[in-house]
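S.K.: for reference, the sequence and a predicted model appear below.
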Amino acid sequence: MARLDVTEMFQDISFPGHLHTQDSLQQAVEFNFQDTDILIASYPKSGTTWMQEIVTLVYSRGDPHLSQTVPNWTRAPWLEQYYCTAVLEASSAVPRLLTTHLPYRLLRTAIQDSKAKVIYVSRNPKDVMVSFYHFHKMANFLPDIGSFPEFLDRFLEGKLHFGSWFEHIIGWTQTAAVSNLLHVTYEEMLLDPQGAIKKISLFLQCPLAEDEINNCVKHCSFSSMKDNKMINYTLVPQEIMDHSKGSFMRKGEIGDWKNMFTEEQRRRFDSVFSSKMQQCSLQFVWEKPDEEEPNEEEKLPQNNTEPRK
């Protein structure tokens, strides 16, 4: 199923036709969630693959065998992609691990009466946008996005594939309809991986011993994931994802947006962000904390290491 130049419009949102059809999108919004299901929800390039890996490792108690032998799209299929039904029918795994990039408004009816657990993954939108821009360069199933200023315009207007980042994060984080929802940030996973993994494991009712958490941290590190063919998408044919034009696992940093934004673009982004997020209380980590050598007083233990969420 190539369809590399096909765009599917569904509920006023565009999706790449390579993996999405009208039928698969409709099946997603009508999906019959089981109470034991685990759903990872995110806007693209927010840490989705990372969370798939963490959850796999948590249920494996730090053993990397599954994550190193089974592709992530089989372990945690995308609910809205055409192959999802076949993958689920072929699997006897309980709980079922699912992934989605759909906004909450499209899944509200399907999930609001379910006890399924939802892990929502977010990332500061400037880094999301830069990562998504670079991904467009290598993903031949995504449209040509032109220059970075043009891409910035489309991101702020919510006209990229998968819709508006603003709608996505507000929809999932400001609703009270999903009672079993855990919000985890990309920055939190990067700055405090042990804490993030412990929080996720407790939410999944799968508490881990310290050595198991350490094994999870080791095998979901950026360097480990970048070398893992089951999650770095090098198994995907070059005509679909051209790795000569970039790497799916690119940098794994906080604040890379500063290498792309001009001062004028930053001011424009901040203005739109302030306008669209004025009713949202979430705070974001926009850059990596200062790494300057601390003085003797600052070397004392401080209880302020957890990033803002």
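M.R.: Right, received. Where do you want to start? Numbering: from 1, shown residues only.
S.K.: contacts and neighbour counts: CA atoms only from here.
M.R.: Will do.
S.K.: which parts of the stretch 101-250 of the chain are strands?
M.R.: For the stretch 101-250 of the chain, the strands identified by DSSP state E, counting those that start in this stretch occupy 117-122, 181-185, in order along the chain.
S.K.: what sits up against stretch 215-223?
M.R.: Residues outside stretch 215-223 that contact it (C-alpha atoms under 8 Å, 6 or more residues apart in numbering): 50, 53-54, 57-58, 61-64, 193-194, 197, 224-225, 249, 252.
S.K.: one more structure, for comparison:
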Amino acid sequence: MTRRLLNGMEVVQMDEEWIEKAKKKHGMFKHGMVRILPHGYFYGGRAPYFIDKIHTFKFRPDDVIIMTFPKCGTTWMQEIVWNMIYNPNLDNPQAKTSIFLRSPDMSQDMQFDGEEVDNMEVSEFEALFRKIAPDKDPEEGMLLEILDKMEGRRVIKNHYPLCLMTPGLLDKTKVIYVIRNPKDALISYYHFARVMKLFRFSGTLEEFIDDCLKGEVVFMPFWPHVKEAWSQRHHPNMLFVFYEDMKADIMKELRSINTFIGTNLTEQQLENVAKFTSLSAMKSRGDPIDKRNYKTELMEGDTVYMRKGQVGDWKNVFSPELDAKVNKWIEENSKDTDITFNYGN
């Protein structure tokens, strides 16, 4: 069965045979799985409904959208931007609340259709939604409604690509696109899928990466997402940031963000933000998600959204065979672009 989005793209439903086979390793969605053509973006079955709502969503000129492919530094950048706007002197008590309430994810409503959601803890979102929209149906999109009702300058998380957003998005508001080298991103995504109930992945690293390379993991494929944003990197409302550059010199990147979003912070305030949003500081404050949403135990010292954060960790994990396979995937998909990555070599 196929249909079209408001933007004209085609939605193709995955058949039951494929879903039953995939369930052996992956978590599924109550309304099945879909691909959105021509790029083949792979989402839960309710994604088209929410993407159509995003098509007409009212963005504001002072919004800052943190756009990423999953596990490329999203949470880190959310904390950085939110604290630059609202907590540069480290005196805002709201900084202690979950980043997912301070900086909602407009691509998350689709995920509430996951088969495991009934066994997860989402009361924080529900409580806020009921408070601001008591007469609305949560099935129509809790996060989109929360975002619509938010006052002040919004810091919005989003994993959907530019082509699935409101037409002319970059002429309406600012986007910070964070990208990470795909080898480390795949490793991080594997560990995330392994421990989260929603994803419920039970296979090996090699199996997970094989599925990613085939575009059969939620939010894949990686390359169209990245290359579309890269093609817009010179737009005045787009800031393209490499995760590895943030790791190498965070103050340099903070100064660039400071100029881009117009926060006009002092050097001392930027240093405050750098210290407060360091990986060690964020880990010490704990995960921004209820631990009842974990499927398995975490490795000691890790959290779901903040694991090692290393550049080049793939070298500790990839076998020569897996590295060769991923290298071929990278070569085939990057030959038509001048984007280059730092793999920690």
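M.R.: Here it is on my side, so go on. From a predicted model like this one, the values you see are computed outputs, not experimental measurements.
S.K.: still on that earlier bit, ok, the contacts of stretch 215-223 of structure 1 vs residue 209 of structure 1, which is closest?
M.R.: Residue 209 of structure 1 lies nearest to residue 61 out of the contacts of stretch 215-223 of structure 1, by C-alpha to C-alpha, at 8.5 Å.
S.K.: gap between that closest one and residue 67 of structure 1?
M.R.: 12 Å (C-alpha to C-alpha, to the nearest Å).
S.K.: of those two, which one has the most company?
M.R.: residue 67 (25 against 19; other C-alpha atoms under 10 Å).
S.K.: roughly how far apart are the more buried one and residue 58 of structure 1?
M.R.: Distance from residue 67 of structure 1 to residue 58 of structure 1, by C-alpha to C-alpha: 11 Å.
S.K.: residue 233 of structure 1 too?
M.R.: Noted for residue 233 of structure 1: a distance of 22 Å to residue 58 of structure 1, by C-alpha to C-alpha.
S.K.: what range in structure 1 matches stretch 256-274 of structure 2?
M.R.: Using TM-score structural alignment, the residues of structure 1 aligned to stretch 256-274 of structure 2 are 199-217.
S.K.: from the contacts of stretch 215-223 of structure 1, list the buried ones, please.
M.R.: 50, 53-54, 57-58, 61-64, 193-194, 197, 225, 249, 252 (16 or more other C-alpha atoms under 10 Å).
S.K.: how many neighbours does the equivalent of residue 120 of structure 1 over in structure 2 have?
M.R.: Residue correspondence, TM-score structural alignment: residue 120 of structure 1 in this structure matches residue 177 in structure 2. Neighbourhood size, residue 177 of structure 2 [other C-alpha under 10 Å]: 25.
S.K.: is it true that residue 177 of structure 2 touches residue 229?
M.R.: Yes. Using C-alpha atoms under 8 Å, residue 177 of structure 2 is in contact with residue 229, at 7.2 Å.
S.K.: quickly list what's touching both of these two.
M.R.: residue 240.
S.K.: ok, for residue 212 of structure 1, nearest residue in space, not its chain neighbours?
M.R.: Nearest residue to residue 212 of structure 1, sequence neighbours excluded (C-alpha to C-alpha, 6 or more residues apart in numbering): residue 62, at 5.0 Å.
S.K.: pretty sure that neighbour contacts residue 213?
M.R.: Yes. Using C-alpha under 8 Å, residue 62 of structure 1 is in contact with residue 213, at 6.6 Å.
S.K.: quick check: the counterpart of residue 261 of structure 1 in structure 2 vs residue 146 of structure 2, distance?
M.R.: In structure 2, the residue paired with residue 261 of structure 1 is residue 318, using TM-score structural alignment. To residue 146 of structure 2, residue 318 of structure 2 is 41 Å away according to C-alpha to C-alpha.
S.K.: do the same with residue 187 of structure 2
M.R.: Per C-alpha to C-alpha, residue 187 of structure 2 is found 32 Å from residue 146 of structure 2.
S.K.: more crowded one of the two?
M.R.: Neighbours per residue (other C-alpha under 10 Å) separate residue 187 of structure 2 from residue 146, with residue 146 holding more: 22 against 18.
S.K.: excluding chain neighbours, what is closest to that one?
M.R.: For residue 146 of structure 2, the closest residue by C-alpha to C-alpha, 6+ apart turns out to be residue 129, at 6.1 Å.
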